[in-house]
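[1] Predicted model, plus sequence, below.
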Amino acid sequence: MVKVTWLGTGISLVGAGIALYNRITVRRLADTAIEVIDPVTVCVPARDEAARLPGLIADLRAQRGVARLSVVILDDASADDTFATAIDAAGGDPRITVLRNDTDPPPGWTGKAAACARLADSVATPVLVFVDADVRLAPGAVATAVTELRRRRVALVSPWPRQRARSVAEALVQPLLCWSWAATLPISLANRSLRPSTSVACGQFLVFDTAAYRAVGGHAAVAASVTEDLDIARTLRRAGQPTVLVAAGRMASTRMYAGTAELDAGYTRWLWSAYGGTVAGGAGVGTLAALAYWVPPLAAVGGCGAVRRVGVVGYTAAVTGRLLARSTETGGPITRTDVLAALAHPFSVAAYLLLWARSHRARRRDALSWKGRTLNITGT
């Protein structure tokens, strides 16, 4: 038991060390008085987003520092009033165009990839930005992100938004998105690499050099992917085009899934694809997670002597790594909710593994779907 506890604690300590390195070194977008020279087009794919879209449109209309900004919104065959809501929220702003799509995606395409591809078809500006409808932006978010793209001379900047949570399930699971890279991958080193395996991207907010995006085929290159954001970053790197991740918690935020049911459906849709999409890969990661984040707290509670002391160290390291990752994401002070969620980290890992198992089961049964659309992932 001592050796197993030491092993789990060692993994936790390494994770906390990487999270500390990222907390110190990850570049953060900050709101400054920046003027962007390039014309910029912001594309917003929206399906059943009538409730969320007005907030984003208001944020886009309030953007500063981008004199030649245009916005294209696509109502992707919504079952609600997304189209009318978007028109109303645009308020006649000549910079905003609202399009409508009444058909399902073609065979071999996911809905998100097809919507993004259609939006990109109409873009002629040198900078192309994709923003999800549930994202909220500070007034300088687009300008600072585009400036980062040009300053770094890269093909893609992925500003990582702060994940907002209002339910217990969201607070347990959503911070794991940032923690999954913040506690495992030194981002400043990964940003200097062209290795596809070290790329990180968040499709909620992506900023492309348009020429580089088109050179690799755009979203057509990842048409069938349920994680098109990560796969398009990998595609760019395979083509020799650099991509970078930056923390944007002070400039952008999102409530990715609203409540337990939507969170369950959202992760079930894509989580099967993690770790190469194989059960063996997921089982291997699950074993490491159990060693690092279940064994030490169990030893701290039920062990004695050296086993308990080592377990306390391991659990403390896990909580510390979780808080450091959250701080990297938000760019602000840690809240009481953040602390409580970090203390419940073993339960977060359990929830994640349960979602992963449910996703694989749904895939085996050809039962993957999202927002009323069945996902055909045969061969992917």
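    All right, it came through fine.

[2] Could you use CA atoms for every contact and neighbour count after this?
    Fine.

[3] Of all residues in the chain, which one is nearest the centre?
    The geometric centre of the chain, computed from its C-alpha atoms, lies nearest to residue 202 (CA atoms, centre = their mean), at 3.4 Å.

[4] Tell me, how many residues neighbour residue 180?
    Per other CA atoms under 10 Å, the neighbour tally for residue 180 reads 14.

[5] Check which helix or strand it maps to.
    Counting by DSSP states H and E, the element that carries residue 180 is helix 175-182.

[6] distance between the next helix or strand after that helix and the chain's centre?
    Heading C-terminal from helix 175-182, the first helix or strand you meet, by DSSP H and E, is helix 187-190. In this view, helix 187-190 has its centroid 17 Å away from the chain centroid, taken as CA atoms, centre = their mean, to the nearest Å.

[7] coming back round to it: wait, a strand at the residue nearest to the centre of the chain?
    No: counting by DSSP: H, G, I helix; E, B strand; the rest coil, residue 202 is not found in a strand; it is coil.

[8] Spit out the contact partners of it.
    Residues near residue 202 by CA atoms under 8 Å, 6 or more residues apart in numbering: 158, 159, 160, 229, 230.

[9] ok, now residue 311?
    Residues near residue 311 by CA under 8 Å, 6+ apart: 5, 6, 9, 295, 296, 297, 298, 299, 300, 303.

[10] ok, now residue 143?
    By CA under 8 Å, 6+ apart, the contact set of residue 143 is 34, 35, 36, 63, 64, 65, 66.

[11] alright, now check it against this:
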Amino acid sequence: MRQTAGVTVLRWLSVSSLLCWLWLTCCHGFFWRTDQRLPPRRPPARWPEVAVLVPARDEAEVLPASLPSLLAQRYPGRARVILVDDHSSDGTGALAERLGAAGGLPLTVTTPPPLPPGWTGKLWALRHGVELAGTGAEYLLLTDADIAHGPDSLAGLVAAAESNGLDLVSQMARLRVATAWERRIVPAFVYFFAQLYPFRRSNRPGARTAAAAGGCSLVRREALERAGGIAGIRGAVIDDVSLARAVKSSGGRIWLGLAEQVDSVRPYPRLAQLWQMVSRSAYAQLRHSPALLLGTVLGLSLVYLVPPVATVAGLVGGRPSVLLTGAAAWALMAGTFLPMVRYYRQPAGAALLLPFTALLYLLMTVDSAVQHWRGRGSAWKGRTYPRTG
């Protein structure tokens, strides 16, 4: 009797998971497609002035691979780079000045005042950079210190904004996938982000969804001021999404897609480093809500873990209905993940391992909540932001 009841429960769970995957595949903004690239563009009649803002804290390891790419931008108009050295302890500022001496776009290296309460370090650095940029810059490119840009990246971003009347143009940088753990975690990271914030919906003017990628976001200065400036999101841990929401809710047009000339050079060779990257903001993504955490754990289990469990149980136990529904759900899961796997130039078979990666993300999310409940908040670069609610 117990075995029959267990099979019945597993059968219904596998059917529910399959229904979820049918809905996700067909009705969730086609989040799994990777065709959102820079929209059609043409050179503007006048190239607007741009200030490139780079917040940097203890970035001496990656700066030689990223900063020269910004200084070497082939931009037809006026542009300059402002690197805000956020009180680094590894000589980031001095290294930046040496790299700037090699030529290219004008470089300013500056340090902000001490971090005040209520601000995250990155946003405080960006606010300082915005002030230093002055009113002459019509656009601000907010880019992280670990992001390398192709030589025409800035020109492409500005042309896309000018040609399409966009106030925020953001590209999800292609993250590094050199090690085994990077190959297992990184493509899924972008896939899950797109599932949470479908790019097509975010790019639709009337849709409520709004998202951006903090590593590469070109914002029109007027739109930023209309949205309340950097101060309007000063305490946000997930600053890129908060910026996109602020710009879109104030009437601005935003666009987010995958990058072709923007790459992260930061290495994450060990699982512990990738774990920290995800867990530091995962619970903030759930608005620090225990109810949302519980729903996320149950949802991830149903959508990602039930299909392989049902497939194996149905095969071993000779239950064709459980086997078929579980395998069908797993196939849809792998099929929607495959475009992202190909975007990262990984073997197609890696798409079948998404349930294992999803389990890791589930554990990372729970760990993020545990750290929050312990009062550690979001820790990054030697700073801990305590919980606010």
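    Now that the structure is in, tell me what you want to look at. Please read these numbers as outputs of a predicted model, since none were measured by experiment.

[12] Mind checking the TM-score on these two?
    Overlay of the two chains. TM-score (TM-score structural alignment, normalised by the length of structure 1): 0.89; 371 aligned residues with a CA RMSD of 2.5 Å.

[13] still on that earlier bit, counting neighbours, which of the contacts of residue 311 of structure 1 comes out on top?
    The most crowded member of these, judged by other CA under 10 Å, is residue 296 (34 neighbours).

[14] Please say which position in structure 2 it maps to.
    Under the alignment defined by TM-score structural alignment, residue 296 of structure 1 corresponds to residue 307 in structure 2.

[15] Please, which helix or strand holds its match?
    helix 306-317.

[16] Ok, residue 295 of structure 2 next?
    With DSSP H and E as criterion, residue 295 of structure 2 is part of helix 290-300.

[17] average distance between that helix and structure 1?
    Compared with structure 1 after the fit, helix 290-300 of structure 2 shows a mean deviation of 1.6 Å (mean CA distance after the TM-score superposition for structure 1).

[18] name the helices or strands packed onto that helix?
    For helix 290-300 of structure 2, the elements it packs on are helix 354-373, judged by 3 or more CA pairs under 8 Å, 6 or more residues apart in numbering; DSSP states H and E.

[19] Contacts for the helix it packs on, please.
    By CA under 8 Å, 6+ apart, the residues outside helix 354-373 of structure 2 that reach it are 184-185, 188, 275, 278-283, 288, 293, 297, 300-301, 304-305, 308, 333-334, 337, 377-378, 386-387.

[20] Taking helix 306-317 as reference, get the angle to that helix.
    Here the directions of helix 354-373 of structure 2 and helix 306-317 differ by 130 degrees (axes from the mean of the first three to the mean of the last three CA atoms, to 10 degrees).

[21] Quick one: map residue 247 of structure 1 onto structure 2.
    Residue 247 of structure 1 maps onto residue 258 in structure 2 when the alignment is built from TM-score structural alignment.

[22] Surely that match is within a helix?
    No: counting by three-state DSSP, residue 258 of structure 2 is not part of a helix but strand.

[23] Tell me who's in contact with whatever residue of structure 1 lines up with residue 14 of structure 2.
    When structure 1 is aligned by TM-score structural alignment, residue 14 of structure 2 is paired with residue 5. Neighbour list for residue 5 of structure 1: 291, 295, 296, 299, 307, 310, 311 [criterion: CA under 8 Å, 6+ apart].

[24] Which helix or strand contains residue 5 of structure 1?
    helix 2-25.

[25] give me the number of residues near the residue mapped onto residue 53 of structure 2 from structure 1?
    Aligned by TM-score structural alignment, residue 53 of structure 2 pairs with residue 43 of structure 1. For residue 43 of structure 1, the neighbour count with other CA under 10 Å is 27.

[26] which residues are contacting the helix holding residue 180 of structure 1?
    Outside helix 175-182 of structure 1, the residues within contact range by CA under 8 Å, 6+ apart are 18, 19, 22, 163, 200, 321, 322, 325, 326, 328, 329, 348.

[27] Show me how to select, in PyMOL, the buried members of these.
    To isolate the buried ones among those in PyMOL, judged by 16 or more other CA atoms under 10 Å, type:
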select buried, resi 18+19+22+163+200+321+322+325+326+328+329+348
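
[28] Mind putting the contacts of helix 175-182 of structure 1 into TSV with distance to residue 183 of structure 1?
    TSV is the format used below for those (distance: CA to CA, whole Å):
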residue	distance to residue 183 of structure 1
18	5
19	4
22	8
163	17
200	13
321	7
322	8
325	7
326	10
328	11
329	12
348	15
